[in-house]
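*Asks:* Sharing a model prediction with you, sequence too.
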Amino acid sequence: MNTIHIKSAIQSYDIVIGNKIRHLVGKYLPRSYSAILIISDSNVANLYMEDIAHAFTDQEVYIEVISPGEQAKNINTYYYLQTKAIEYQLDRKSLIIALGGGVVGDLSGFVAATFMRGIDYVQIPTTILAHDSSVGGKVAINHENGKNLIGSFYPPVLVFYDTDMLKTLPQREVRSGYAELIKEAMLADLDLLNRLLNVSLPAVNMEETTYLLEKGMRIKADIVELDEKESGTRMYLNLGHTLGHALETKLGYGVITHGEAVAIGLLFAVYVSNNELKAEIPIHKLKTWLNQNQYPLDIPSEIIDDLVNIMKRDKKTIHKQVQMILLQGISEPVVHMIDDLKLRKYLTAFVMEEMKGGI
């Protein structure tokens, strides 16, 4: 069992990582609570809800199970959960536990951030992807016009990561999570990136995955501690997300996974970096690895204009100029302003030439 401590101006917290530790979560809570509301989705609840609920013997425990998938991260589900919290008579000394992947974590965290102006919550990630989303306190719901446009910065009091729960993940979710690991390595660790690009996802074992997860979480923790509210260096964590979020919004939440969309966004960010900044990042190697591990990489050419318009509405856009995170090299991220004409030019070339003909 390993612990990573996150320093936060709002509230510091620990990330506890271990195998088959979920029954111990009650012992790691920072204080006692008047009541506990566990929020999960139907896929995860059927597997692990009983284990988590039975970890608490001295508190009143309530359970709410939502539909799985990105489509659930909306205002209606958020309002429903707020209503249930009121009906269960939760108070300011109550706790919310997010048991699930990034959707459950983002949604539950936003419920906690806004219920009675903020109560404690715990992240219990159950996916590889959630190693990223559970750390740093960014909580949100989606709007039909853009992903995560409604949200807040609100850190948990604990992240409790039982890697044993990853063994039930379908291959698509493994792909999704590894895209965020690739992102973190591109931002800060060439050796880690090279190790990741030699991994075959269908054959990867849990020991290797656990090692890579901890490395990725430490990279994110270091960045978050420097810039908790994304006024500077934390923006680097959006590498690949400008196009990735636009794809999720345009195609419909859940049509492709977040990580699959980010994978395409990473390729595009490298393409723009090599052209705009004259970087020399080996884009062929990245695309080959994505193809070998069956990431969907096709973008319909007829949605290019829509994608540009969505990117212009992104929360990172300033004065109608898109802020893209680019790379001068591996471990050398920069924030780069790009106007919509140039963005459309690069995206058109990326879709029509590079993605169709092979980068």
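*Replies:* Yes, it's here. Residues are numbered from 1 along each chain as shown.
*Asks:* CA only for contacts and neighbour counts going forward, please
*Replies:* Will do.
*Asks:* what about the longest helix in the protein?
*Replies:* Ranked by residue count under DSSP state H, the longest helix found in the chain is helix 206-226.
*Asks:* in the helix or strand that comes right after it, what counts as buried?
*Replies:* Downstream of helix 206-226, the first helix or strand assigned by DSSP states H and E is helix 241-251. With burial defined by 16 or more other C-alpha atoms under 10 Å, the residues of helix 241-251 counted as buried are 241, 242, 243, 244, 245, 246, 247, 248, 249, 250.
*Asks:* Just the closest of these to residue 151, please.
*Replies:* Set against residue 151, the nearest of the buried residues of helix 241-251 by C-alpha to C-alpha is residue 245 (15.0 Å).
*Asks:* Kindly present the buried residues of helix 241-251 as CSV, with separate columns for distance to residue 130.
*Replies:* Below are the buried residues of helix 241-251 laid out as CSV (distance: C-alpha to C-alpha, whole Å):
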residue, distance to residue 130
241, 15
242, 19
243, 20
244, 16
245, 16
246, 20
247, 19
248, 17
249, 20
250, 23
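*Asks:* what sits against the residue nearest to residue 11 when sequence neighbours are not counted?
*Replies:* Once flanking residues are discounted, residue 11 sits nearest to residue 155: 6.8 Å by C-alpha to C-alpha, 6 or more residues apart in numbering. For residue 155, the contact set (C-alpha atoms under 8 Å, 6 or more residues apart in numbering) comprises 8, 10, 11, 12, 135, 136, 137, 138.
*Asks:* ok, second structure coming up, stack it against the first:
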Amino acid sequence: MMKTLMVELGDRSYPIFIDGGLLDREDVWGNCIKKKGNVVIVTNTTVCTWYLSRLEESIRRLGLKVSSCILPDGEMYKNLESFNQIMTFLLEHNCGRDTTLIALGGGVIGDLTGFAAASFQRGVDFVQVPTTLLSHVDSSVGGKTGINHPLGKNMIGAFYQPKAVIIDLLCLKTLPERELAAGMAEVIKYGIIWDKSFFEYLEDHTDDIWKLDFDVISEVVYRCCSIKAAVVHEDEREGGIRAILNLGHTFGHAIETFMGYGVWLHGEAVAAGIVMASRVALSRGSVSGEEFERIVSLLRGNRLPVAKPDSMTTDDFLRLMIHDKKAVNGKIRYIIPDSLGKSSVKDDLSLKEIEDATR
């Protein structure tokens, strides 16, 4: 049975649909797209081979004209060049303000397409169709869009909400194991920052998740989206509580930038970052030794790294983290667990704490 929830943002509220086979559901698509104007699907060279023709056919069955802009696959292409490629495609196809963009892919495609939608003719509609676990549970929800810069990840972008998020869980059947693991880093994050019972659910159902048990995966995605929708409703533009969604990201973004975008997957870097943040919490006594070991064990059990790259030093982290978009007045802000199921923003980490965390 299809699960539905709303991201409540007043006149910018939108639904999230979660089920298998949604790519082919005309009833869902008919409620998410204008009945006029161009429809442009933005996807990549990997995803298009699996799902593009099905989605195009669903749109055509609504009596709408559809075309597709296909980008190269990879985090290294989340840049101005790809953004400009989308802009050029829209202009060459005479798209207007009644155009709807559809982001068919993972977090890179979602972020790029959302930023393009926010920018083209000062804003057109877009719909998120995430195809990876990470984008199912995190990047497709909440309206963060953008691209990377060589000096920092996600430093150029906009808050711009989609008209809908359509999550077809069957897309996970074609997801490589490494990408599934990367998504689990964001899933585990929600248990640490918000819901201890969900963390325990993940401990109990790790094997089922890796077997892609439909009922378990559906529950995992729904609970993650519910948490994110609640946080975004309270703090859309990350002026307060929404920052806790960045657990592990300050350290993780530094890893991604240092290694080169795409060498470590986003979720892999976040997993190592979660361990670093949890190590600070352990030293401060807000997380017990047992809780720390459970965090590490759950990450490791989901085939994720729990240590930084050997080549990175504390100085490398400090140099790169100062450019993180969460830094305020020159102070680096970190999300630190207060216990399992709770976390808060800290900007008072000492050099020794950072050294110990990044050892």
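*Replies:* Arrived safely. What you see is a predicted model, and the numbers here were worked out from it, not measured in a lab.
*Asks:* Taking the centroid of the first structure, which residue is nearest it?
*Replies:* Nearest to the mean C-alpha position of the first structure, counting by C-alpha atoms, centre = their mean, stands residue 133 at 3.5 Å.
*Asks:* And the equivalent of that one over in the second structure, how close does it get to residue 169 of the second structure?
*Replies:* In the second structure, the residue paired with residue 133 of the first structure according to TM-score structural alignment is residue 139. The gap separating residue 139 of the second structure from residue 169 of the second structure is 15 Å, by C-alpha to C-alpha, to the nearest Å.
*Asks:* before we move on, what about residue 179 of the second structure?
*Replies:* Residue 179 of the second structure is 14 Å from residue 169 of the second structure, where distance means C-alpha to C-alpha.
*Asks:* Against residue 178 of the first structure, how distant is residue 127 of the first structure?
*Replies:* Applying C-alpha to C-alpha, the value for residue 127 of the first structure to residue 178 of the first structure is 10 Å.
*Asks:* aligned partner of the residue nearest to residue 11 of the first structure in the second structure?
*Replies:* Aligned by TM-score structural alignment, residue 155 of the first structure pairs with residue 161 of the second structure.
*Asks:* Spatially nearest residue to the counterpart of residue 220 of the second structure in the first structure, not counting backbone neighbours?
*Replies:* Matched by TM-score structural alignment, residue 220 of the second structure corresponds to residue 212 in the first structure. Excluding the flanking residues, the one nearest residue 212 of the first structure by C-alpha to C-alpha, 6+ apart is residue 181, at 7.5 Å.
*Asks:* doesn't residue 218 make contact with that neighbour?
*Replies:* No - taking contacts as C-alpha atoms under 8 Å, residue 181 of the first structure lies outside contact range of residue 218: 11.0 Å.
*Asks:* Those two: who's more crowded?
*Replies:* Remark: of residue 181 of the first structure and residue 218, residue 181 carries more neighbours, 27 against 18, as counted by other C-alpha atoms under 10 Å.
*Asks:* Aligned to that one, what sits in the second structure?
*Replies:* Using TM-score structural alignment, residue 181 of the first structure pairs with residue 187 in the second structure.
*Asks:* Could you verify that its match is part of a helix?
*Replies:* Yes - counting by DSSP: H, G, I helix; E, B strand; the rest coil, residue 187 of the second structure is located in a helix.
*Asks:* Strands of the stretch 1-150 of the first structure, residue ranges please.
*Replies:* Under the criterion DSSP state E, counting those that start in this stretch, strands of the stretch 1-150 of the first structure are mapped to 2-6, 13-18, 35-41, 60-66, 95-100, 120-125, 138-143, 146-153.
*Asks:* Serialize these to CSV and add fields for mean neighbour count and distance to residue 324 of the first structure.
*Replies:* What follows is the strands of the stretch 1-150 of the first structure, written out as CSV (neighbours: other C-alpha atoms under 10 Å; distance: least, C-alpha to C-alpha, whole Å):
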stretch, mean neighbour count, distance to residue 324 of the first structure
strand 2-6, 15, 27
strand 13-18, 20, 29
strand 35-41, 23, 33
strand 60-66, 16, 34
strand 95-100, 26, 30
strand 120-125, 27, 28
strand 138-143, 23, 19
strand 146-153, 18, 16
